[in-house]
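# sequence and predicted structure, then a few things I'm wondering about:
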Amino acid sequence: RQIEDLLPHWSMAPVVEAVQAMRGVAFIVAVTVVAEVGDFSRFDNPRQLMAYLGLVPSEHSSGATVRRGGITKAGNALARRALIEGAWTYRMQARVSRKLHDRLENLPQAIRDIAWKAQVRLCARFRRLAATGKARVVVTTAIAREMVGFLWAIARQVQVAPAA
């Protein structure tokens, strides 16, 4: 409740509002990710943000041999955990719930389009990866990684007012 009261006075409030357009990114996840990441514009591409959050595979390569392992877990554990929890919502088919519809109401069409594209893609990807026999936690982590790319795209659409 205190966070909700303080949000309108925060310079990153427009970003928090915008990233809530994504399914699985409600108020708590949005505030957590935006607070922990800070300025999204410091990342030139979504891969840098994924690496910052530790959602990229580790690598043990030598010469021509490439061996990839589990996620690196480098970076911010709190934001990573919040995103992985949010990624579980993509196991259901793509649709706009009443709560999500209410969050989308005052957002620009460009942000809505990115959010819908993300939802369709991530729901299909979850089903496809799960159908290949991957463990659900592995699938969810893969979805969270890709979700970060869409969050980056949405956050870059928003103009942040300079801090006072």
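Cool, the structure landed.
# could you use CA atoms for every contact and neighbour count after this?
Noted.
# what helix or strand is the most centrally placed residue in the chain on?
Taking Cα atoms, centre = their mean, the centroid of the chain lies closest to Val148, which sits 3.5 Å from it. Here Val148, judged by DSSP states H and E, is contained in helix 136-157.
# can you spell out which helices and strands pack onto that helix?
Applying 3 or more Cα pairs under 8 Å, 6 or more residues apart in numbering; DSSP states H and E, one finds that helix 136-157 contacts helix 13-19, helix 46-52, helix 77-87, helix 109-131.
# got another one to weigh against that:
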Amino acid sequence: MATSCQYADIVNALACLRGLSLVGAFGLAAEIGDWTRFTGSTIGSYLGLVPSEHSSGESRSQGSITKSGNTYARHLLVEAAGAHKKPYRRPGVAELRQFELVSPATAARARLGNQRLHERAMRFEARHKMPAKAKTAIAREMAGWCWSLAAPLQEGLPMAA
């Protein structure tokens, strides 16, 4: 069903990111629906992956994530973020097969996203960040990468590599 529905192109593009299986990509595509209503920076706040803030005058205090928005989509991204801690030198066989299902520009964008997310996860690891906070930060950035893959497909625009 995921490969023959109205979201098939988006599902194939999202599944190019590490940690998102075909089922996870389908769930994310179905839960978000219209990706064009967001920007790369607003998708994280829609999913509740941004820190809460308590500000008054000159003081600014950030708290835990807001957890507003779609719980299932947030859960999919946080779980997928864990895959970026694993070693990553080059795409595996399954990932290469997935890249064949999308345009070369989409595949290049997904590769760039996979590399960036892995590097970010490694920086968090080197700084000894708490694993839950690191996964949440990776999930927030991954939401932006998902948007950058899905929104151009919905708008019917060619993707810039």
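On my side now, so go ahead. Keep in mind that this is a model prediction, so the values were computed, not measured.
# quick revisit: now the residue nearest to the centre of structure 1: how far from Thr141 of structure 1?
11 Å (Cα to Cα, to the nearest Å).
# quick one on the thing from earlier: structure 2: matching residues for the helix holding Val148 of structure 1?
Under TM-score structural alignment, the match for helix 136-157 of structure 1 in structure 2 covers residues 131-152.
# picking that back up, including distance to Ile71 of structure 1 and mean neighbour count, could the helices and strands packed on helix 136-157 of structure 1 go into CSV?
As requested, these are arranged in CSV below (distance: least, Cα to Cα, whole Å; neighbours: other Cα atoms under 10 Å):
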stretch, distance to Ile71 of structure 1, mean neighbour count
helix 13-19, 24, 22
helix 46-52, 9, 19
helix 77-87, 11, 20
helix 109-131, 17, 17
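# turn those helices into JSON lines, columns for distance to Ser62 of structure 1.
Output for those, formatted as JSON lines (distance: least, Cα to Cα, whole Å):
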{"stretch": "helix 13-19", "distance to Ser62 of structure 1": "39"}
{"stretch": "helix 46-52", "distance to Ser62 of structure 1": "21"}
{"stretch": "helix 77-87", "distance to Ser62 of structure 1": "29"}
{"stretch": "helix 109-131", "distance to Ser62 of structure 1": "28"}
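# those helices: which one's closest to Ile28 of structure 1?
helix 77-87 (8.4 Å; Cα to Cα).
# just tell me the aligned range of that closest one in structure 2.
Counting by TM-score structural alignment, helix 77-87 of structure 1 corresponds to 71-81 in structure 2.
# ok, and what's touching that stretch?
18-20, 24, 27-28, 31-32, 47-49, 135-136, 138-140, 142-143 (Cα atoms under 8 Å, 6 or more residues apart in numbering).
# PyMOL command for the buried members of those?
This is the PyMOL syntax for the buried subset of these, where burial follows 16 or more other Cα atoms under 10 Å:
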select buried, resi 18+19+20+24+27+28+32+47+48+49+135+136+138+139+140+142+143
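# how much space separates Asn114 of structure 2 from Trp145 of structure 2?
9 Å.
# same question, Gly27 of structure 2
Counting by Cα to Cα, the gap from Gly27 of structure 2 to Trp145 of structure 2 is 16 Å.
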